[in-house]
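Chemist: no FASTA, just this:
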């Protein structure tokens, strides 16, 4: 189920063309049963960015180009925290495999509701927004 923000992609390109060196992007994962897997969503987002020539969260030509922020906010996350934890790990690991610099966008309340406040999954090495 591909759903990409074409305006957001164009804004990334516009920012680079305007001379901005660090351009971030935000991924709002789809977590309902109708959605693709976490890894597939990352791959599809990567393909959409690459196909349009938009670059974020990567080192490109020896330049750091910003962060891909994975949004962990209550929209339609399942109540199963174990499932959610694995989904988050899959999002981050696939993005890192594809060369992205990854950050987590969340709050204490959101994180606690979705994954549990006590769980970091080894992701505490990532920037938090």
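Modeler: Thanks, I have the structure now. Computed from a predicted structure; not experimentally measured.
Chemist: hey, let's count contacts and neighbours off CA atoms from now on
Modeler: OK.
Chemist: separation between the most centrally placed residue in the chain and residue 123?
Modeler: Nearest to the centroid of the C-alpha atoms of the chain, with distances taken as Cα atoms, centre = their mean, sits residue 70, at 3.0 Å. Separation of residue 70 from residue 123 (Cα to Cα, to the nearest Å): 12 Å.
Chemist: use this one as the comparison:
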């Protein structure tokens, strides 16, 4: 889920590519920031294919501003509702750069929670995105000091736990090692984990988890496993377990 994608990132399962099976998985759509607000028809298109989970970027690192609410968040949320979605997650890409005047973790978390509450958004889970931003506008958004990164990440999870909302973490095996120095480094293993692992061919399961586990997490809640271009847009495909939400 890289913030420099210049398109709608919709996590979808296309029946031409992979036929949904009667298993313990649910499927989702994801809109990032950029590219912009997605029309209700785009959300409805994915919903009609049986993808009943929407994930919307609602906080961006915006390094020049120290972090802030994604400009597309509310519009995408409203259009997802109008497109038929009842189960909606958000993801939170924090400002962490040592070269930028980032707001404190507490302030960034509180800003998002206040925004959610003020707009009466019905949100299931907010995913904290721990990964490096390679865009020129926000390069080097993490320190080279792994211990400092780990301490900073823990400040975000501690701030999140102090709220009344449900939180999880999004990352990858490679990103985790790059940021924190070791796959065994633990930020907070009590959080749900949604991870990405693009295999060839794509694997619509968690069979890879034992060999790519990180962060002290025991069982994953979701997996991003490939990209796909289809009639509703450009997609990332994910699976989620029913335990993290299997809406109607």
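Modeler: Ah, there it is. Predicted, not measured: the structure shown is a model, and the values here were computed from it.
Chemist: got a TM-score for the pair?
Modeler: Superposed pair, TM-score by TM-score structural alignment, normalised by the length of the first structure: 0.79. Supporting alignment: 120 aligned residues with a Cα RMSD of 2.0 Å.
Chemist: whichever strand or helix holds the residue nearest to the centre of the first structure against the second structure, how far on average?
Modeler: Taking DSSP states H and E as the criterion, residue 70 of the first structure maps to strand 68-71. Taken against the second structure, strand 68-71 of the first structure registers an average deviation of 0.6 Å after superposition, with mean Cα distance after the TM-score superposition for the first structure.
Chemist: so which residues lie in contact with that strand, not counting its own?
Modeler: 24-29, 56-57, 91-92, 100-106 (Cα atoms under 8 Å, 6 or more residues apart in numbering).
Chemist: the residues you listed, buried ones only, as a ChimeraX selection?
Modeler: Under the burial definition 16 or more other Cα atoms under 10 Å, those of the contacts of strand 68-71 of the first structure that qualify are selected in ChimeraX by:
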select :24,25,26,27,29,56,57,91,92,100,101,102,103,104,105,106
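Chemist: which residues of the second structure fall in strands?
Modeler: In the second structure, the segments counted as strands under DSSP state E are 9-10, 25-26, 28-31, 53-60, 68-69, 88-92, 126-129, 167-172, 192-196, 222-230, 233-241.
Chemist: just give me the match in the second structure for the residue nearest to the centre of the first structure.
Modeler: Matched across to the second structure, residue 70 of the first structure falls on residue 128, judged by TM-score structural alignment.
Chemist: longest single helix anywhere in the first structure?
Modeler: helix 81-97 (DSSP state H).
Chemist: in that helix, which residues are buried?
Modeler: 81, 84-85, 87-96.
Chemist: now stretch 40-59 of the first structure
Modeler: Buried, per 16+ other Cα under 10 Å, within stretch 40-59 of the first structure: 40-46, 48-49, 54-58.
Chemist: now do stretch 225-237 of the second structure
Modeler: 225, 226, 227, 228, 232, 233, 234, 235, 236, 237.
Chemist: same question for stretch 115-129 of the first structure.
Modeler: For stretch 115-129 of the first structure, a neighbour-count test (16+ other Cα under 10 Å) marks 115, 116 as buried.
Chemist: give the aligned range of stretch 102-112 of the first structure in the second structure.
Modeler: Using TM-score structural alignment, stretch 102-112 of the first structure pairs with 167-177 in the second structure.
Chemist: how big is the offset of the matching stretch relative to the first structure?
Modeler: Counting by mean Cα distance after the TM-score superposition for the first structure, stretch 167-177 of the second structure comes out at 0.9 Å.
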